[in-house]
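Student: The following comprises the amino acid sequence and a computationally predicted model.
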Amino acid sequence: MLKWVLAWIGLASLLDFVLMGTDKWKARRNRWRVPEKTFFLVALLGGSPGAILGMYAFRHKTRHWYFKWGLPAILAAQVALGGWLYWRFFL
């Protein structure tokens, strides 16, 4: 079960990381952009580590307070929920 959860988180993180890079590329070329709600949706579905890494790796969306504080808040909530689920059902 744990390997499936980690695989899901890895794939969602990779998706959000790629979305950050793609959006930065599109922003530089004045093209159609990825909607901001897409970043948050993928982050809520488990991609918050990739979103945070992509945000700082591509220096993208770092000036927006809702990304700067929102994505780490989502990650903290997911870690807390994961810890609680592990403690509740596996210990």
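Tutor: Nice, I can see it.

Student: switch to C-alpha atoms for all contacts and neighbour counts from now on
Tutor: Fine.

Student: Looking at this protein, which helix is longest?
Tutor: helix 2-28 (DSSP state H).

Student: Next secondary structure element downstream of that helix?
Tutor: Per DSSP states H and E, helix 2-28 leads on to helix 36-42 as the next helix or strand towards the C-terminus.

Student: chain center to that next one: distance?
Tutor: The chain centre lies 8 Å from the centre of helix 36-42; the measure is C-alpha atoms, centre = their mean, to the nearest Å.

Student: hold the first one in mind and look at this next one:
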Amino acid sequence: MHSKRELTTRTLIAAFAAGVLVAAAFVVATDVSVIVAYVLGLGLITFLTYGYDKLQAVRGGRRITEPALLVLPVIGGALGGWAGMLIWRHKTKHASFWIAQIVGTLAIAAALWLT
């Protein structure tokens, strides 16, 4: 059995790698900026991760760790996090998730403003 920390690390590495791959595809296919592509790529992966976790919660299956779900929006997946919270109705009663979404949104806004 893996520790929660190890599962969190693995989840974050996999999500980040998938987000970067999606971002690279966006850049090649649409010629958008790397920052926009990264935000879209990681946002999509975060949205899908929140959806998977919600499905597992309903089914009583193995869940994504909360630290992983909290870090994803902060490292650029906030748009997908917002969508996941609102569409899947997932983690909406947890203040820490709202804070993570706000921090992530501010980070995205700062990155876009600085470029």
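Tutor: Now that the structure is in, tell me what you want to look at. It should be emphasised that the depicted structure is a prediction, and the values quoted were computed from it without experimental measurement.

Student: follow-up on the earlier one: list the buried residues in the longest helix of structure 1.
Tutor: 9-10, 12-17, 19-21, 23-24 (16 or more other C-alpha atoms under 10 Å).

Student: of all the residues you listed, which comes closest to Arg31 of structure 1?
Tutor: Asp23 (9.0 Å; C-alpha to C-alpha).

Student: Kindly provide the distance from the closest one to Phe90 of structure 1.
Tutor: 39 Å (C-alpha to C-alpha, to the nearest Å).

Student: how many neighbours does Leu69 of structure 2 have?
Tutor: 22 (other C-alpha atoms under 10 Å).

Student: and the gap between the equivalent of it over in structure 1 and Leu85 of structure 1?
Tutor: Here Leu69 of structure 2 is matched to Phe39 in structure 1, going by TM-score structural alignment. Phe39 of structure 1 sits 25 Å away from Leu85 of structure 1, going by C-alpha to C-alpha.
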